[in-house]
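S.K.: Coordinates for the following, if possible.
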Amino acid sequence: MTADRFAFTIAATDGAARTGSIAMRRGTIRTPAFMPVGTAATVKAMKPADVAAAGADIILGNTYHLMLRPGAERVARLGGLHDFMGWSKPILTDSGGYQVMSLADLTKRSEAGVSFKSHLDGSRHLLSPERSIEIQRLLDSDIVMAFDELVPTTSTRDVRAAAMERSMRWARRSRDAFDGGGEHPTRTAIFGIQQGALDEDLRRSSADALIEIGFDGYAVGGLAVGEGQEAMFACLDFAPGQLPADKPRYLMGVGKPDDIVGAVERGIDMFDCVMPTRSGRTGQAFTRTGPINIRNAKFAEDQIPLDPACDCPVCSTWTRAYLHHLVRAGEMLGAMLMTEHNVWFYEALMADLRHAIAAQALSSFANMFRERYRGTKE
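M.R.: Down below sits the predicted model:
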């Protein structure tokens, strides 16, 4: 099923968890969904066809990185991000707000936006809500994110409140810029981002403001920034419920497999994280019994797959011993195969979660997953 623009359907629920689909013109996204991160127009170490074969219905691109290199205007001249990178399914683009505040040098925040110095060449830029939306339109993103301001959860209450309130003003400007974008709004969707750190009342005020503006979906922002799983789950015990039940809920930048399971139990529908690809490039593989470091000497003659329960192309073909050799030798193929396995693992986890919700068996699945996953960690 496809839709001209955006249609979210909930097929089944189990407690706070939901499973369903988002129909868009470039394809249908099964939820709960994990979006592999293609920051700079590539999911690192993987070809687009292999990302799709792993089960991904959508990937994430990033405004900050693409505006600096190769440039949004250039991508537009070359036919848009999908044609440029060879990915035909939906793409969600991050607004760039997180990266501009964590990677760029000499940032200066004001009501206009964020002025910053590029981490690549030192050039000066201003990223505002209007410019962020313009870049995402030039990229021809399918799901556009509103521009927001992120501050650490350890900031003072006044700082957290001020950042949330500014983010809501920027959300209105993002929505207005999106609606004024010619044909683009008729083919795409825009999500607002709830802020407020770990404060329930700030999150409520943020949600109310976003609902008044009106968005196609709503993200829970400002988490997975060092607060720890317990604090994150405590926030997710109330934050998703403050957002509309008939719209997708997206937890940005999460995360570890057990983070995802816990967040799905609390009503989250969409996720993204660099963890499966970054871990693959550094020799870490995710398995049903927990992550393993393939560099460890004990794997040098281990002739079983990375995960005997996995049916990905890597586990169906190669042994831990071979992958240990590739990674220790610094061979490019090692990073490619480890990454491919990890992305398959994440997408298989999402498929299992969807099935468990539909079967009204999420609690037993989640408990079994946690018991098994935490049993062996290296």
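
S.K.: from here on, contacts and neighbour counts on C-alpha atoms
M.R.: Will do.

S.K.: show me the contacts for the closest residue to residue 247 other than its chain neighbours.
M.R.: Setting aside the residues directly before and after it, residue 247 is nearest to residue 217 in space (CA to CA, 6 or more residues apart in numbering), at 5.1 Å. Neighbouring residues of residue 217 by CA atoms under 8 Å, 6 or more residues apart in numbering: 190-192, 247-250.

S.K.: Please give the structure of this sequence too, so both can be compared:
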Amino acid sequence: MTFDLVAQDPQTKARAGVVHTAHGSIQTPIFMPVGTAGSVKAVHQRELKEDIKAQIILGNTYHLYLRPGLDVLRQAGGLHKFNGWDRPILTDSGGYQVYSLSKTRKIKEEGVKFRSHIDGSEHLFSPEGVMDIQRVIGADIIMAFDECTPWPCEYSYASRSLDMTHRWLQRCIARFDSTEGLYGYQQTLFPIVQGSTFKDLRVRSAEFIAAQGREGNAIGGLSVGEPAELMYEMTEIVCDILPQDKPRYLMGVGTPANILENIALGVDMFDCVLPTRNARNGMLFTTQGIINIKNKKWADDFSPVDAELGGYASTFYSKAYLRHLFQASEYLAGMIASVHNLTFYLWLVGEARQQILAGTFREWKERMVKQVMVRL
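M.R.: Model prediction:
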């Protein structure tokens, strides 16, 4: 994997670049739709390409390991062949499940012992094992195994966790560098900066991660409940340390406003379940603001969901019809809303890129942050 830094906004730290992978190039800044189990919920691959214009999607190591399992993925020739997505894929290492499944796991130096949320069976995820699993999945970009600490947490816990995450990273690198991809193309390993919301820990972690010299770097442990101002503060600290010539990925973030503010701080890559999860509950992100499509006010509004956005789902269906589908509990409601929200997210980062290239990002960002937060 290589990264070309194409432009830097003159008034902020926002960047435009291109990430080159074995399955194609990615124009940054970019939002990556989350396909936890190898599928972006309620969205066809054709829609991801043609309507949403997704350039890269995510899979999750923990969930794919459990279902469909490594044997099936290996026989299929990796996740790209299994799900038919021929563009880049990134896989999370399962480190987030260390945080989200805290009631069913035990953390030791060796790794993390999980109880499956499916059948209660016990599994050990070690740094070496996670590298091997992601080799079988075959993602273009794979993540190091880390602990995502909760917020708030004690300084002493965050410090001990950070030291272990760094030790785990060294084991990940050793295993990754001593193995080869299984399907005839190169994969790339991203380390993850941790340290909760403690400035000195974030500095220590960012310096350690930068020293590893990998092709890209990630920022984890944010968007776990902390105030947005703390997220931005930690992100800025880390981005000022991580190499300028490598892509920066802020994991699990976030709202449209979060994305715009973090682009301004120097982040290149984002993912979040928010657009599809909220879509299934009737919340739509539009170029004019946020809509709860279930509200009665939309019952006789026959205008398109978002005429300015473009895209089939956003312009073909009316607000009234989409509200009707939700009221009738039709599956199509979540499908239309999911395609629309992802179309909006990809439009947002694409427009941000154009503003960076034009040198007009700051003014546009400040206007757009206010606009996307309006409740219609």
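
S.K.: related to what we said a few turns ago, so which of the contacts of residue 217 of structure 1 are in strands?
M.R.: 190-192, 249-250 (DSSP state E).

S.K.: Surely residue 300 of structure 2 is in a helix?
M.R.: No - counting by DSSP: H, G, I helix; E, B strand; the rest coil, residue 300 of structure 2 falls outside a helix, being coil.

S.K.: how far away is the residue lying closest to it once chain neighbours are set aside from residue 341 of structure 2?
M.R.: Leaving aside its chain neighbours, residue 300 of structure 2 sits nearest to residue 320 (5.4 Å; criterion: CA to CA, 6+ apart). Going from residue 320 of structure 2 to residue 341 of structure 2 by CA to CA, to the nearest Å gives 17 Å.

S.K.: Residue 266 is in contact with residue 28 of structure 2, correct?
M.R.: No - under the criterion of CA atoms under 8 Å, residue 28 of structure 2 is not in contact with residue 266, lying 10.8 Å apart.

S.K.: Return every residue with contacts to both of those two.
M.R.: With CA under 8 Å, 6+ apart as the test, residue 28 of structure 2 and residue 266 both reach residue 15.

S.K.: List the buried residues of stretch 43-53 of structure 2.
M.R.: For stretch 43-53 of structure 2, the neighbour count (16 or more other CA atoms under 10 Å) marks 43, 45, 47-48, 51-53 as buried.

S.K.: try stretch 313-324 of structure 1
M.R.: 314-315, 319-324.

S.K.: now swap in stretch 76-90 of structure 1 and tell me
M.R.: Result for stretch 76-90 of structure 1 [16+ other CA under 10 Å]: buried residues 76, 80-82, 85, 87-90.

S.K.: Same question for stretch 3-17 of structure 2.
M.R.: Under 16+ other CA under 10 Å, the buried positions of stretch 3-17 of structure 2 are 3, 8-9, 12-17.

S.K.: among the residues you listed, which two are most distant?
M.R.: 3 and 12 (20.1 Å; CA to CA).

S.K.: Could you pull out the strands in the stretch 151-300 of structure 2 for me?
M.R.: In the stretch 151-300 of structure 2, the strands defined using DSSP state E, counting those that start in this stretch lie at 188-190, 192-193, 217-219, 248-250, 269-271, 283-285, 290-292.

S.K.: The third one vs structure 1, average distance?
M.R.: Here the mean offset of strand 217-219 of structure 2 against structure 1 after fitting is 0.7 Å, by mean CA distance after the TM-score superposition for structure 1.

S.K.: Kindly report the same for the first one.
M.R.: Following superposition, strand 188-190 of structure 2 is found to deviate from structure 1 by 0.6 Å on average (mean CA distance after the TM-score superposition for structure 1).

S.K.: Touching that strand from outside, list them.
M.R.: Contacts for strand 188-190 of structure 2 (CA under 8 Å, 6+ apart): 1, 140-144, 173, 176, 214-218.

S.K.: Stretch 168-176 of structure 2 corresponds to what range in structure 1?
M.R.: Counting by TM-score structural alignment, stretch 168-176 of structure 2 falls onto residues 170-178 of structure 1.

S.K.: Equivalent analysis for stretch 344-362 of structure 2, please.
M.R.: Counting by TM-score structural alignment, stretch 344-362 of structure 2 corresponds to residues 345-363.

S.K.: got the buried residues for that stretch?
M.R.: Neighbour count says stretch 345-363 of structure 1 has 345-358, 360, 362 buried, by 16+ other CA under 10 Å.

S.K.: In strands, which of those residues fall?
M.R.: Among these, no member lies in strands (by DSSP E).

S.K.: of all those residues, which two lie farthest apart?
M.R.: 345 and 360 (22.3 Å).

S.K.: From one end of stretch 323-337 of structure 1 to the other, what's the distance?
M.R.: With CA to CA as the measure, what separates the two termini of stretch 323-337 of structure 1 is 8 Å.

S.K.: same question, stretch 260-275 of structure 2
M.R.: So stretch 260-275 of structure 2: terminal residues 15 Å apart, CA to CA.

S.K.: okay if I get the strands of the stretch 151-300 of structure 2 as JSON lines plus mean neighbour count and distance to residue 118 of structure 2?
M.R.: Shown next, in JSON lines, are the strands of the stretch 151-300 of structure 2 (neighbours: other CA atoms under 10 Å; distance: least, CA to CA, whole Å):
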{"stretch": "strand 188-190", "mean neighbour count": "23", "distance to residue 118 of structure 2": "28"}
{"stretch": "strand 192-193", "mean neighbour count": "29", "distance to residue 118 of structure 2": "28"}
{"stretch": "strand 217-219", "mean neighbour count": "26", "distance to residue 118 of structure 2": "29"}
{"stretch": "strand 248-250", "mean neighbour count": "25", "distance to residue 118 of structure 2": "29"}
{"stretch": "strand 269-271", "mean neighbour count": "22", "distance to residue 118 of structure 2": "25"}
{"stretch": "strand 283-285", "mean neighbour count": "24", "distance to residue 118 of structure 2": "29"}
{"stretch": "strand 290-292", "mean neighbour count": "17", "distance to residue 118 of structure 2": "33"}
